[in-house]
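Participant: Pasting the sequence and the predicted model now:
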Amino acid sequence: MGIVHVVGLGPGDVDGLPVGTYRLLQSGWPVILRTAVHPVVASLPELGVEYESLDDIYETSETFDEAYARMAKRVRERAKTHDHVIYAVPGHPLIAELSVQLLLTTTDSDVVIEIGPGQSFLDVAASRLRIDPIEGLLLLDGTQPASRLLNPRVHTLIAQVYQRQVATDVKLSLMDVYPDDYQVTVVRAAGVAGEERLETVPLYELDRLDWIDHLTTVYVPPVQDAQLTWRDPFAAVEIVETLRGPDGCPWDRKQTHESLRKYVIEEAYEVAAAIDERDPDHLAEELGDLLLQVLLHAQIASEVGDFDVRDVFARLSEKLVRRHPHVFGEGTAQSVDEVNAIWERVKEEEHAKQESRQSTLAAVSFAGPALMVAQAVQTAAAKVGFDWTKLEDVWGKIKEEMNELEIELVRDRRRDAAVAEELGDLLFACVNVARFLQLDAETLLAEATRKFIHRFQYVERRVAEGNESWAEISPETLDSYWNEAKITLPREN
């Protein structure tokens, strides 16, 4: 059985080499270096240490993941032919060392892994930057930048920024959260006498430094201006919590789920209107207003222990994964129709786990605009065969409802309940036509309303241009202006 002694060479030169590592390196056992590109390596011959480098694996691998997997495999192979093998890596064995993690997670009864001493670059970097990690420290891998991992409230160190292209990727990720001119500090060869370098630059200049190499780390200090945290999603959560707090806003503190109900609906419609306007900035603003309603309800619920915003996120994520087995599971879907079929099947399985439902319409949500609910009800009824067989029959129904409405109107009972009933039946029949044509009735009405608004505004302008009075202008003139609008304005308006 072979033993692999994993040790760290520290972040700097040989003067910072841990004593335990020094003794192991001089033990006479075979030494394997993850890389010979390290300040300590130049001093190893003086210590009488012979070594094997794994740099050749970097040169023959297409990805870092592949390289580190091959390194772990080679180290294990060497351990099977020697009682003791030393595997030396830069820094500390357990910090930013994927090859070591792979050694630890690979099951092999013939090889034992022992983690030895090592000094992390974190210690030296914190000392040079004069920061205390206890205030909050985020350590990230520069080769895998992800803006969603950033937290602007804490110290951030980004390691393995070994070339300018990596620095470019890091810069772009940071710019998702921080201003372009935010001051960051680039640290090179921390702890190496004669080679150490620190320089503070605006974020946009990060990848313009020509001395970035394998010993480079980027430090991003925590923001001091609260406004700079606003791009972080949890900043809004904290603001809402403050608004609901003892020293917050009287209006916000007074709200309940019930009092906010109308605002949820109103903001949803505002989002829909912004979508119709095709104005990205306005849409972003309205989506924020809608999100505010979510955060308010989550905060109110958290105050009584019902749920909090993380529960909302968790339930959403769980549902998205459950309803997309073709993405997160073993299922497959190559078309929208196949996706829809999967979605309906999963929803049916969810309903089957709930209480038995006696009505076909039990699964229909009646929360929503009347046109939308009508279309959903008709769709549910159609699934069990309660539907028209062809479009001509639906059109005939519209004519029937129109005749019945006309009969009631002729009776001059315009305010009578019968008129309202027949008018409702006519609207319901129109929704049926839209559904039969696979069109969304709610969208159709919104588009028709928007078209009317644009044309009416055109008529208003024509009236104003002629200095005419609405009270005196003739119906014929208004009709001519309306016809002009139909010809002049783009069809989508």
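Facilitator: Cool, got the structure.
Participant: From now on I want contacts and neighbour counts done on CA atoms only, so please keep to that.
Facilitator: Will do.
Participant: can you pull out the helices in the stretch 351-493 of the chain?
Facilitator: With helices called from DSSP state H, counting those that start in this stretch, the stretch 351-493 of the chain shows them at 370-383, 391-410, 417-436, 441-465, 475-488.
Participant: would you list these in TSV and tack on mean neighbour count?
Facilitator: Putting these into TSV (neighbours: other C-alpha atoms under 10 Å) gives the following:
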stretch	mean neighbour count
helix 370-383	17
helix 391-410	16
helix 417-436	18
helix 441-465	15
helix 475-488	14
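Participant: now those helices as JSON lines including distance to Gln299?
Facilitator: Converted to JSON lines, the helices of the stretch 351-493 of the chain look like this (distance: least, C-alpha to C-alpha, whole Å):
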{"stretch": "helix 370-383", "distance to Gln299": "30"}
{"stretch": "helix 391-410", "distance to Gln299": "48"}
{"stretch": "helix 417-436", "distance to Gln299": "39"}
{"stretch": "helix 441-465", "distance to Gln299": "32"}
{"stretch": "helix 475-488", "distance to Gln299": "49"}
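Participant: okay, now the one to match up with it:
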Amino acid sequence: MDQTNELFQSLILLIRTLRGDNGCPWDQKQTTESLKVYLQQEFQELMEALEEKSSEKIQEEMGDLIFLLLFVAEIAREQGDFSIEDVLENVKEKMIRRHPHVFGNLEVKNISQIRKNWKKIKEKEKLLASQQTLMDKLPRHLPVLLQAYWAMRKVDEMGLNEGGLPEAMEKAIHEMEKFRKSLANGDHEKARYELGDLLLTLVRLSRLLKVNPEEVVKEAVQRFINGVHFIEKNPLPKNEEKENFL
């Protein structure tokens, strides 16, 4: 633990040196706003490393992401907003609060009970916090498909979406028909609107199937690219359909 604390403090001091008077001009001019793009990039690279199950890459990308998170905390400290100590203390207290079966006297029999209790504690925390609408809570820094997935989950939890998978399938078919009619009528503005509704319905389907829509689309894009690459490298026989490879 002492070595961890020492390394942690040395990294914070390194960031302060980079931001200091004799530091790096690029680091000195960074803001929390300008760092957002790098945070998104490093998070995506960590996700890719996890997918590849490469310990070396995971370690590297975790380091890059931790560095940027500490960088953001240092900027916040400079501005008097909060410090990395505040961040660590808040998350420590939250995790202790949400694990009363470990740090308290609550007895649980299985993981299902742990999840139910976790949800109750989160709901209690929400009541103590300022009241916010669904729009206020929307995690806007997530990719749009995951924003939609998050919104669908919240709406389902509120009981505003009725039915399960069969009803969602019917809804998707209905939205597809409205989209088709809009195109047939030459109303491209209406078609654009209906396409949005159709995509949102498909995201709800992915939620009901417990499938990450971002991952599904990523995999589909990769299959498509692989198919195009195959066609580029291997001209198809005359009787072979391109659809078999795309």
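Facilitator: Happy to help now that I have it. Just so you know, these numbers come straight off a predicted model, no measurement behind them.
Participant: what's the distance between stretch 89-107 of structure 2 and the middle of its chain?
Facilitator: For stretch 89-107 of structure 2, the distance between its averaged C-alpha position and the chain's averaged C-alpha position is 25 Å (C-alpha atoms, centre = their mean, to the nearest Å).
Participant: List the buried residues for it?
Facilitator: Arg97, Arg98, His99, Pro100 (16 or more other C-alpha atoms under 10 Å).
Participant: ok, now stretch 278-293 of structure 1?
Facilitator: By neighbour count with 16+ other C-alpha under 10 Å, stretch 278-293 of structure 1 contains the buried residues His282, Leu283, Glu286, Leu287, Asp289, Leu290, Leu291, Leu292, Gln293.
Participant: quick one on the thing from earlier: out of the buried residues of stretch 89-107 of structure 2, which comes closest to Asn212 of structure 2?
Facilitator: Nearest to Asn212 of structure 2 among these, counting by C-alpha to C-alpha, is Arg98 at 25.4 Å.
Participant: Map that closest one across to structure 1 for me.
Facilitator: When structure 1 is aligned by TM-score structural alignment, the residue opposite Arg98 of structure 2 is Arg323.
Participant: Need the contact partners of the helix ranked longest in structure 2.
Facilitator: Among the segments of structure 2 that qualify as a helix by DSSP state H, the longest is helix 55-78. Contacts of helix 55-78 of structure 2 with the rest of the structure, by C-alpha atoms under 8 Å, 6 or more residues apart in numbering, involve 11-12, 15-16, 31-32, 35, 38-39, 42-43, 45-46, 49-50, 82-84.
Participant: if we can go back for a sec, which of the buried residues of stretch 278-293 of structure 1 lies closest to His454 of structure 1?
Facilitator: Sorting those by distance to His454 of structure 1 puts His282 at the head of the list, at 18.8 Å, by C-alpha to C-alpha.
Participant: corresponding residue for the closest one in structure 2?
Facilitator: With TM-score structural alignment as the criterion, His282 of structure 1 lines up with Lys57 in structure 2.
Participant: Quickly note the distance from that match to Leu11 of structure 2.
Facilitator: Distance from Lys57 of structure 2 to Leu11 of structure 2, counting by C-alpha to C-alpha, to the nearest Å: 20 Å.
Participant: next one: Leu205 of structure 2
Facilitator: Going from Leu205 of structure 2 to Leu11 of structure 2 by C-alpha to C-alpha gives 44 Å.
Participant: What of Leu46 of structure 2?
Facilitator: In this structure, Leu46 of structure 2 lies at 20 Å from Leu11 of structure 2, with C-alpha to C-alpha as the measure.
Participant: With neighbour numbers in mind, choose between the two.
Facilitator: Leu46 (21 against 16; other C-alpha atoms under 10 Å).
Participant: Which of the helices or strands spans the more buried one?
Facilitator: In this structure, Leu46 of structure 2 sits in helix 36-52 according to DSSP states H and E.
Participant: List the buried residues in that helix.
Facilitator: For helix 36-52 of structure 2, a neighbour-count test (16+ other C-alpha under 10 Å) marks Leu39, Glu42, Phe43, Glu45, Leu46, Ala49 as buried.
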